Structures are given as C-alpha cells and as structure tokens.
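Student: Generate coordinates for the sequence data below:
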Amino acid sequence: MIGTRKIRNNFTRKKKKEKSKKGINQMEWMEILDQLEAGTLRSANKVDGVWQANKEVKEGILAAFKAGELKEFSDEAFSGFVDKHNLSPRKFSPEDKVRMVPGGSSVRRGAHVASGVIIMPPAYINVGAFVDEGTMVDSHALVGSCAQIGKNVHLSAGVQIGGVLEPIGLAPVVIEDNAFIGAGSVIVEGKQVLERAVIAPGVVLSKGVPVYDCVNERVLAADEPIPADAIVVPGSRPVNDKLSWAKERGLTLNCALIVKYRDEKSEASLELEQFLR
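Tutor: Predicted coordinates for the structure are as follows:
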C-alpha cells in the first residue's frame, strides 16, 4: 500500500532553520521540489492508516509559486507557453522508464512519476503529485496538485483527480494501489479511494455527493474513504421535501452506489459490466 513504507525525508529531518520574515527561502523550496520529484519527500503520508498532508511541503510549494516570475518557454516542445519560471515542465529520458507519449502531455516541476508509468496524450500531472509504479494515466486525465496515486492504478480517459494546495492542512485526493478509475470520473475535495476499488465511468466523488453502501446498507460519512475492493457506480436519489417544486416533477440528485465488493479473483472490467448493462 502506498505511503506505508518509510520514506526518507531529508528536509523535515534536518534541524529547522530560522525562517526570515519572508518565510521559506529559495534554497529550501528548491530542495523541496527536487525531493518531491525524486520521491524521497511527499506532500502527504499515510500515518497509522490515515492520510495526512505534509504542511511544510505545501508551504514550500506555495513559496515557489510566490517567488516565481512569468516566463515564456523557448523549448520547441513548449514554445508559446507561459508559466512560473521555477515550475517548468519536466523532461524524461529512457533511463527514467517513464513512457510519455507525444501529443500534448505535461508533468510539472515538483511532481513524482515513478518507473513504469505510462502517460497518454494529452494528460497533465501537477506540482506535488505522486504517481507510483506501473500506473496508467490515460488521455485527457488530470492529476491535480499534491494528489497521491498508488501502484498499478488505471486512470481512464477523461478522469479528473482534483488538487488540494490550500488550506495547507487539508488531505489530498488519494487513489491507492490497484484501483481502477473509469472514464470521465471526477474525484475531488480530498476524497480517497482505497486499494483495489473500482469506480465506474462517470462517477462523481466529493464531500457533497453521498455514497450509499448497498451491500452493508449504510451511507458513508462525507470524509470517509471509498472502502477497499468496493465497486462504485453512478446513482441518483430523490430531492428532499425542501425542494417541493423539483420533487413534484420527479427530479433527482447525484449520488454514488457501492453495489458489490471484489473478491481476489474478480476482474475490474467484468465486475463493472455486470452492473452497468
């Protein structure tokens, strides 16, 4: 499971320096960005089974934004694009063992992309994000700032994984190992999807969208993660009595339904097909 192994954190293990009135200095935020890219430092960690934001890392990222100046990139691949000079797009070599197919994708400075990751065009991975080994980031997918993506995850075409930079104490969106996220799904506001869960195409997960566990006959709390092995499909629910006009017309609101839990032998695509046909 991502986040459970010990990650050497050179920045936070160092004796904290006295910060000037301007806050984190250039050397510090540059070191933070370097370590984020290397994967030796993360913007969030799993502590005693709970994902927690690394506030010092987020402060460093925000300091980099503040210090950055607008620059037009002269590199042929990014000609005509303008961004902060210190958050330029990353480049990969065959030694990185990252397959980034031509066609408009970009990985921002300060994002970690592990060996075996495939990025299909166009896709975008923002600063502070962590994408672990063997994950597929399909076309038109977004991995937002500080999002944590586990090993062997499949982010299908058009998936939107929201970013969480501020407030700095908020936990990020997390997709744990071996999860499958169907095309066009949207996961935002720090929602977390645990190991091997399957999210069907078109599902929206946020703290404002209720998730009904039809197997265990309960409603998940707003900040509760999608359980491991859950199979989640789009659903709808009737409006409440406060919206009488809408109720009279049979209008409904969005929700998500857990319809089953995977077993060790089940394939994500076959399980989804059973409930979506």
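Student: going forward, measure contacts and count neighbours with C-alpha atoms only.
Tutor: Fine.
Student: tally of neighbours for the residue lying closest to Thr252 once chain neighbours are set aside?
Tutor: Of all residues not flanking Thr252 in the chain, Pro238 sits nearest, at 4.5 Å (C-alpha to C-alpha, 6 or more residues apart in numbering). Using other C-alpha atoms under 10 Å, Pro238 has 13 neighbouring residues.
Student: Ok, Gln26 next?
Tutor: Gln26 has 13 nearby residues by other C-alpha under 10 Å.
Student: Second input sequence below; structure requested for side-by-side comparison:
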Amino acid sequence: MSQQHLINSDVFDRSGYLIGNVIEVQSSTATDFSLIVQPLGSNQGSQAHIHSTSITDIDSEKKTIHVDRDQHEFTPNAGQGIQLVEERLIVNRKRVKVGEISVRRVVETEMVEVPIRREKLVVERIGDSADPVEIPLGETQFQGNEIDAQPAGSDRSQDTTASGSFETIQDAIAFLDAVVQQPGHPCEKVRVAILLDGDNGLKGTLYEFENPQTAIQKISRLDKILLNQCNQVRLELFLSNPALRRTYQDWITQYPSSIQDFGDEPRL
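Tutor: Predicted coordinates for the structure are as follows:
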C-alpha cells in the first residue's frame, strides 16, 4: 500500500480507541514518513503528527491504521467522557404477578313506562373484598316504543288481540315469520314480553313494535345478546280484523304444529 493511499484512513491507539483520520502523509523516504492526523473531536486546525515507527498494523481493505500510542496524547479531552464502541444496553426484564382482576360487561334493563337499557363495565379485583369499579358505557337507550295504557273498561283489545307464550325467542321469531308470509296479514302491532332467568337476578322486558317485520329484526338481536338467559317469550298480536282473532289465537295455542297450516286460508 502506497503512502498516499493512507490518506482518509482511521487511526486507532494501542487500546483500540479511535484517535482520528489521516489527512496528509509527509514522507522523507519510502520507509520514513509521518502521518498528519485530524484528532477526533478537535478543531479544524488542530493536527497531530505520528511517525511511521509508531505504526504497528495497516489494514488496506478496511483503511485502518493501529499505532503504539495512546489517545490522550493527541486528544486533550480524552478520558473526560465515555467513548462508545458498539456498546449495547441490555435490560433484563421479568414478569411479576401483583394481583388479578376480572372485567365483565353488564347490561341492565329497568322497567319504567318503557324499558331503559344501560351498559357499564365492571372491574373487580379477584380475592379482594373491595367494591367493584363500575364505568358507564354509552348512553341510556329506550327499548321499543312507549306503551299507551288502555282506557279503563275498554274491551276492544280483547276482541282484536291474539296472545300466547313460547319457550324460546327463536320459536317466537319462527311464528312471526310465518305471520309475515301470510298475504295481506291483518297484524297491525306486536307486543313482546321476554321473561328472563330469575336465578341471575334478571327480570323481564316489554317491547311494542309497529309490525311483525320490525319485531323479528329487534328480537333477533336480543336473542344474540341474551344467549341462554331467556326463560319465556309472550306475544300479543293486535289485529285489524276482529273476525280473524280466533284463527290466530288457535295458531298460537297449537304452535308448533300450527305452522304447517299457515299456508291454508283462515277458516272464519
């Protein structure tokens, strides 16, 4: 490697610390020359002279030169800081269990004039007697439409209403779907009462819908939310034709076998 090829090489001291970069080579003979080095972190005009006799190793591929000198001889501030030479900070981490909590979503329904649905997030610390933390979710929602009270002594609803109970929400949906399939069905309004499992401290909910189609959509969603908490479903069909009340009442009473007869014309 020629002396001029040493320019721009990095110079390291005997401990492997970087001294600086070669900016010039001053030669007297082929074996007698000096390296002009710009020390690391020094001013532009600051230079250090290193004689060729101090060179211990030259790597032409990596352009590095090792000398038998110490960094502090060339860098005034050497030793006042920490030079990082590919150091890595390794953080040892470990998991420590400090306790347990349970997070569950609770949906409460209260009966006023219409059902009111509230959702809240309950956070409980397992094994701790402290009261759970309750966080409200969203806004209060009213279920169904407001139910108008019938005037005292009115028996019109008795003449136009067919009612009955079903074991599951799916049974009630299947019956309403069969009603919808009837051409020009006389059902004007549907009232749905869902009785919930009392073992869980739950009560019942009451809904009123403008038509069977809307009732099917709404209680289908409830079926997914309530899962197995439903104990009984009661339907009331408000009919526009009082003459068909007996027919629809028989269909409800004889469910599910009556579903097969829905395709027949009502016998009045």
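Student: Can you pull the TM-score for these?
Tutor: Put the two chains on top of each other and the TM-score (TM-score structural alignment, normalised by the length of structure 2) is 0.19; 81 aligned residues with a C-alpha RMSD of 5.9 Å.
Student: re the thing from before, doesn't Lys247 make contact with the residue nearest to Thr252 of structure 1?
Tutor: Yes: under the criterion of C-alpha atoms under 8 Å, Pro238 of structure 1 makes contact with Lys247 at 7.1 Å.
Student: need the next SSE after the helix or strand in which Ser244 of structure 1 is found, C-terminal direction.
Tutor: Under the criterion of DSSP states H and E, Ser244 of structure 1 resides in helix 244-248. Following helix 244-248 of structure 1 in sequence order, the next helix or strand is strand 252-261 (DSSP H and E).
Student: List the buried residues in that next one.
Tutor: 254-261 (16 or more other C-alpha atoms under 10 Å).
Student: Tell me the one among those nearest to Val82 of structure 1.
Tutor: The closest of the buried residues of strand 252-261 of structure 1 to Val82 of structure 1 turns out to be Asn254 (C-alpha to C-alpha; 37.5 Å).
Student: okay, now Ile219 of structure 2: neighbour count?
Tutor: Ile219 of structure 2, neighbours per other C-alpha under 10 Å, totals 19.
Student: packing partners for the helix or strand harbouring it?
Tutor: Using DSSP H and E, Ile219 of structure 2 sits in helix 212-226. With contacts taken as 3 or more C-alpha pairs under 8 Å, 6 or more residues apart in numbering; DSSP states H and E, helix 212-226 of structure 2 sits against helix 169-181, strand 187-196.
Student: Out of these, which one sits most buried?
Tutor: Sort those by mean neighbour count, taking mean count of other C-alpha atoms under 10 Å, and strand 187-196 sits at the top with a mean of 20.
Student: what's downstream of that strand, the next helix or strand?
Tutor: strand 204-209.
Student: Tell me what angle that next one forms with helix 212-226.
Tutor: 150 degrees (axes from the mean of the first three to the mean of the last three C-alpha atoms, to 10 degrees).
Student: follow-up on the earlier one: report the two of the buried residues of strand 252-261 of structure 1 separated the most.
Tutor: It's Asn254 and Tyr261 that sit farthest apart of these, by C-alpha to C-alpha, at 21.4 Å.
Student: got the residue ranges for the helices in structure 2?
Tutor: Taking DSSP state H as the test, the helices found in structure 2 are 156-160, 169-181, 212-226, 245-253.
Student: Out of these, which is closest to Phe238 of structure 2?
Tutor: The nearest among the helices of structure 2, by C-alpha to C-alpha, is helix 156-160 at 5.8 Å.
Student: tell me, how many neighbours does Ser244 of structure 1 end up with?
Tutor: 12.
Student: quick revisit: tabulate the buried residues of strand 252-261 of structure 1 (JSON lines), appending distance to Leu33 of structure 1.
Tutor: As requested, those are exported to JSON lines (distance: C-alpha to C-alpha, whole Å):
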{"residue": "Asn254", "distance to Leu33 of structure 1": "38"}
{"residue": "Cys255", "distance to Leu33 of structure 1": "37"}
{"residue": "Ala256", "distance to Leu33 of structure 1": "36"}
{"residue": "Leu257", "distance to Leu33 of structure 1": "38"}
{"residue": "Ile258", "distance to Leu33 of structure 1": "38"}
{"residue": "Val259", "distance to Leu33 of structure 1": "41"}
{"residue": "Lys260", "distance to Leu33 of structure 1": "40"}
{"residue": "Tyr261", "distance to Leu33 of structure 1": "38"}
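Student: Surely Ile61 of structure 1 is in a helix?
Tutor: Yes: assigned with DSSP: H, G, I helix; E, B strand; the rest coil, Ile61 of structure 1 falls within a helix.
Student: which element is the closest residue in space to it that isn't next to it in sequence on?
Tutor: Nearest non-adjacent residue to Ile61 of structure 1, counting by C-alpha to C-alpha, 6+ apart: Trp29, 6.7 Å away. Here Trp29 of structure 1 is covered by helix 26-38, with elements defined by DSSP H and E.
Student: Who are the packing partners of that helix?
Tutor: helix 55-67, strand 112-113.
Student: Following the chain onward from the first one, which element is next?
Tutor: What that stands for is helix 55-67 of structure 1. Downstream of helix 55-67 of structure 1 (by DSSP H and E), the next one is strand 70-72.
Student: what's the following helix or strand after that following strand?
Tutor: With secondary structure assigned by DSSP H and E, strand 70-72 of structure 1 is succeeded by strand 82-84.
Student: ok, back up a step: can you lay out the helices of structure 2 as CSV showing distance to Val22 of structure 2?
Tutor: CSV is the format used below for the helices of structure 2 (distance: least, C-alpha to C-alpha, whole Å):
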stretch, distance to Val22 of structure 2
helix 156-160, 105
helix 169-181, 87
helix 212-226, 77
helix 245-253, 101
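Student: Tell me which of these sits nearest to Ile50 of structure 2.
Tutor: Using C-alpha to C-alpha, these put helix 212-226 closest to Ile50 of structure 2, at 83.1 Å.
Student: ok so, going back, so which of the helices of structure 2 gets nearest Val37 of structure 2?
Tutor: If we rank those by C-alpha to C-alpha, the stretch that ends up nearest is helix 212-226, at 78.1 Å.
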